[in-house]
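>>> Fold the following.
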Amino acid sequence: MGSGKHRSKIFFHRSSPITAFRKQKFPREFVCPISGSLMADPVIVSSGHTFERNCVLACKYLSFIPTLPAGCTADFSTIIPNLALKSTIVNWSCSSLHDPPKPIDFHSACKLVQTLMDSQNPKSQRTHFKTRDEKHTQLVKEAAEKNGIAVTKLTDSDTELTGRTSRLSSSSDESVALANGPTTPLPLKTRPSCYSSESSSDIETLNSNSLEEEEFIEKLRSSQVFEQEEAVISLRKLTRTQETARLHLCTPRLLSALRNLITSRYSSIQVNSTAALVNLSLENPNKIKIVRSGIVPPLIDVLRVGFPESQDHAAGALFSLALDDQNKTAIGVLGALPSLLHAIRSDSERTRHDSTLALYHLSLIQSNRVKLVKIGSVPMLLGMVRSGHMTGRVMLILCNLSASVEGRATVLDCGGVECFVGMLSRGEFDSESTRESCVTALYGLSQGGLRFKGLAREAGAEEVLKKVEEIGSERVKEKVRRIMGVMREKDEEEEVDWEELLNSGEVSQTRYRLGGGRDGSGVNPSEF
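The predicted structure follows:
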């Protein structure tokens, strides 16, 4: 029994080839056809075959389609976890006195696939690349040169650019959990949704020989894609859990090397680069350094057209950087506002939330408010509020816009008063902070003079505000009283200006002073 365990351990740690399968006598359906190892995370692909997950991801990454022993080829377009087989393998391992299988890491899987590629007939793989024309090959070479990859060393597997479905870190422990929602008032949120701290028991222990800054820079600037990927994954791990590493590694040289990889066409490099940047941006001393390094424009590009998971991290990075007051103007000038405004309607919840909070913090600056008004944000934001889409966060932005002259006029034009009064009358708020935001926006609009008063009367604001004052918090009550005070003050001004004038006979005296002659002819008899 002891020797059986010993043989099993050697088999898993060495990721033995298929020849070891015969010695171990595992059930054939439990073994990955690529690695020859017992599967720890089996997945079913479109062709119906089952493989170890990281072996499939390695094949997709290297654009390799293996030829199976039966002569057929696999289709990796869809990957579905095989939970039933996974449970069966674990139960079999326990009953057979074997250690449960451990998943093969991605780097080792890539080496296995590369070996398999070399062993199979290269001609069988060339048919997969015949459909590429010369124009596509030239675009790939230009992209490779831009990312610092030596064009002369590119092979077929290097030039195949992965699609959006290849998000390698999403299936590993590197993927971070989506926050369920803020437990504090939204303006106080200081961590992007794509980042979550972990307890000490969940933190993966890093090797003692972690890469130092010079080693990171050397690998980030390497012409080998594998070295670039290894560097960004290691950088992401290190900066995710260690504050001192975030402060130590955020240097102009490292940021310059990282900047060139953020827009990489390789999904794993792009995702892990942007995620590492989010981690670096968490420390306040790093925020200004990152903006000054010129990384914001590539981040904007990723937010617009990057891989879905990269867009999550790009939105989180812009939100984190926008928390620093010295960065707000620069981020707006660099053109982030249109992309963030588009991203708040993304399919990804993390992208929507972090983009909205980034816009909130950026709209605290007057110059950014003017830009947001000019790019047509007000109708879009009001439309989201009317549809009940992310009401709490969107109302924060509208509060800031309503406090400025340009934003106030546009919100009034777009029916903001009617919208906010209607929300208060229905009372359908997910939190007290959203109710307060609605009242705050109305208070900002109340500085718009007689026009606000007319729109508020038409919407029945006075009656609604009285009810809100009775049930609202102290801060809400105070703001309601200020709005009502503004409305009453204008009522008194109108009474003084018109009713007293009409009843006192001053109108005739005024007409006389303005040119009406004593004889009623309307001609001023004075000579000059």
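
>>> can we go C-alpha only for contacts and neighbour counts from here?
OK.

>>> ok, how many other residues are close to residue 252?
If you count neighbours by other C-alpha atoms under 10 Å, residue 252 ends up with 14.

>>> my guess is it contacts residue 295, does it?
No - with contact defined as C-alpha atoms under 8 Å, residue 252 does not reach residue 295; the gap is 10.7 Å.

>>> I'd like the structure of this one too, to check against the first:
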Amino acid sequence: MGKNMEFQDAVSFVVQGSLQKNRVSHKATESDAVTSGRKWKIFYRPSSTFASKKKQPPEEFLCPILGSLMADPVIVSSGHTFERVSVQACKTINFTPRLSDGSTPDFSTVIPNLALKSAIAKWCHNSANLLPEPPDVASSEKFVLSLMTRNQKTDSSIQNKTESQKVVITEEELIQGMKENPPVNFNHAATEVNRRPAHPYWNSEESAGSSPASPPMQLSTRPSCYSSASSSEIEVIVHCSPEEENILAKLRSSQVSEIDEAAISLRKLTKTREDTRAQICSPRLLSVLRSLVVSKYANIQVNAVAALVNLSLEKVNKVKILRSGIVPPLVDALKGGCPEVQEHASGAIFSLAVHDDNKTAIGVLGALPPLLHLLQSENERTRNDSALALYHLSLVQSNRTKMIKLGSVPTLTSMLKSGKMRGHVLLILCNLASCGDGRAAMLDAQAVECLVGLLSGSELGSGSTRESCVAVLYALSHGGLRFKAVARAAGVVEVLKKEEKVGSERAREKVKRILEMMRVKEEAEEDDVDWEALLDSGLCSLSQLPEL
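Reported below is the predicted structural model:
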């Protein structure tokens, strides 16, 4: 028993001595750990080994476009890996970056790179770094736009140093997915040296020779009146004639008179010699035109924009023109140019917007607000080209969303009521009605009552405008319960029954579908629907409730 006590005392003495020694050692190394009159307070500091683990991520973990640690890496068709948001931004703006190794990626397919994502997460854990968050979409688009501008300036400076007789076109891959024929016959858009005479695009079916009627239209498709036009095939090697070289040289002159003369010559050349449009539309020329589009000399500006319209008529030039960075100057011309400049600028945007690969980028670059404003222009051709540009741009969901936020629906509905360009307006409204936000905005703007009133009257006559009116109603009919309440109050059933007898085949088919949707057993529906709750939700007014 005594020995055990002695052993325990010895162990206790050793342990206490060790603890006391550790405390003294800890006090010596951590002078701020103990203060006078206070209890022990231990501060934990990362060791030098731990701190050294916080290092820069490996290069393969960084997005080649944004340069940041990837939160959602994806593999594209060419085998490269990027941050998903950066790929979306490039596709939105229609920009293919040139990577550090000189290669260009193919964004046609996108597959998640789960292995790399897991490796990045493991590296963040081991190196005490926070997991990266996906970049902001808007900021990424702005960054890619700035990168696109820098690349265009670099390409332009390199191009100016190359031989003038030989220009290599590298955009063949952008045109492979296009249809053989463009969807629009642009013969009407070819510009003259003198001011273009105003004339209708289509045979008008509206009274008093007012704004032309819209063509027959299948829902959410291009107008059937548009015919295809032949276009030259892409050429790999472009040879410039002495005449064209002379024009380019004068456009770069420091003398205003020479620039003016060259702009007129370029406009004549691109109008009268269609075979030269594809070969003369080089980065060198577009770089010069980009500055002339916003020239302070009105005559130079007019002829430069008109020449650009003529160049854009060739389908192989459309993407090339957009990628040259010339759309922002065109948007400035739409906003602040003289009436003739606005006329040609709206025609150029219309021509470029026909190409599917350009639609989203044009909307991102700010063309929608001035185009909507120019719907009220005193110039008929400016109004028409602006409306047609908006029609083609509104075929893309992102542009539809922007137009709705810009308040386009009340403006377009007001134009319908006043009789201004009804055919064109109906085409745009039909596109906007294909999305939920557009239908809600149109119901708020009393578009159903307006459309029913037009169909019940005699102003529309017969033909394509009436068919477009029915097409918009058909798109709105997908609005569900709210549309039914509003449509019944407006008397849509009676109006459509008359239209079913006299309308075109396409219109009758849409009328039939609307009536089938409306022909639900009204008694059962009225029993199931709490109209007071519907009214309280703000979906309809008292005047729109069915008679009980």
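
>>> Work out the TM-score between the chains.
Overlay of the two chains. TM-score (TM-score structural alignment, normalised by the length of structure 1): 0.56; 311 aligned residues with a C-alpha RMSD of 2.2 Å.

>>> Just the strands from the stretch 51-200 of structure 2, written as ranges.
73-76, 81-83, 110-112, 167-168 (DSSP state E, counting those that start in this stretch).

>>> Mind checking which residue lies nearest the centre of structure 2?
residue 360 (2.6 Å; C-alpha atoms, centre = their mean).

>>> element containing residue 43 of structure 1, please.
strand 42-45 (DSSP states H and E).

>>> cool, and residue 440 of structure 1?
Using DSSP H and E, residue 440 of structure 1 falls in helix 432-445.

>>> could you say what helices and strands the longest helix along structure 1 packs with?
Counting residues, the longest helix in structure 1 under DSSP state H turns out to be helix 474-494. Where contact means 3 or more C-alpha pairs under 8 Å, 6 or more residues apart in numbering; DSSP states H and E, helix 474-494 of structure 1 is packed against helix 432-445, helix 461-471.

>>> With respect to burial, which of those helices scores highest?
Ranked by mean neighbour count under mean count of other C-alpha atoms under 10 Å, those are led by helix 432-445, which reaches a mean of 23.

>>> what's it in contact with?
185, 391-392, 395-396, 398-400, 402-404, 408, 411-412, 417, 420, 423-424, 427, 429, 452, 473, 475-476, 479-480, 482-483 (C-alpha atoms under 8 Å, 6 or more residues apart in numbering).

>>> In the stretch 351-500 of structure 2, what residue spans correspond to helices?
356-364, 368-373, 380-393, 397-405, 408-418, 422-432, 436-444, 447-456, 464-476, 481-490, 492-502 (DSSP state H, counting those that start in this stretch).

>>> what range in structure 1 matches the fifth one?
This means helix 408-418 of structure 2. Residues 377-387 of structure 1 are matched to helix 408-418 of structure 2 when aligned by TM-score structural alignment.

>>> what's that stretch in contact with?
341, 372, 390-391, 394-395, 398, 407, 410-411, 414, 416, 419.

>>> With respect to residue 209 of structure 1, which of the residues you listed is nearest?
residue 341 (42.8 Å; C-alpha to C-alpha).

>>> how much space between that closest one and residue 334 of structure 1?
14 Å (C-alpha to C-alpha, to the nearest Å).

>>> So which of these two has more stuff around it?
residue 341 (21 against 12).

>>> Now check structure 2 for the residue matching the more buried one.
So, by TM-score structural alignment, residue 341 of structure 1 is matched to residue 372.

>>> Equivalent analysis for residue 292 of structure 1, please.
For residue 292 of structure 1, the residue aligned by TM-score structural alignment is residue 323.

>>> With residue 262 of structure 1 instead?
Match for residue 262 of structure 1 (TM-score structural alignment): residue 293.

>>> Find the nearest non-adjacent residue to its match, please.
Excluding its sequence neighbours, the residue lying closest to residue 293 of structure 2 (C-alpha to C-alpha, 6 or more residues apart in numbering) is residue 301, at 5.2 Å.

>>> which parts of the helix or strand hosting that neighbour are buried?
Take DSSP H and E as the rule and residue 301 of structure 2 turns out to sit in helix 298-312. Using 16 or more other C-alpha atoms under 10 Å as the test for burial, helix 298-312 of structure 2 gives 298, 300-312.

>>> follow-up on the earlier one: distance to residue 239 of structure 1 added to the helices and strands packed on helix 474-494 of structure 1, as TSV?
TSV is the format used below for these (distance: least, C-alpha to C-alpha, whole Å):
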stretch	distance to residue 239 of structure 1
helix 432-445	34
helix 461-471	47
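
>>> Compare those and give me the one nearest residue 10 of structure 1.
Per C-alpha to C-alpha, nearest to residue 10 of structure 1 of these: helix 432-445, 58.8 Å.

>>> Cool, thanks, signing off.
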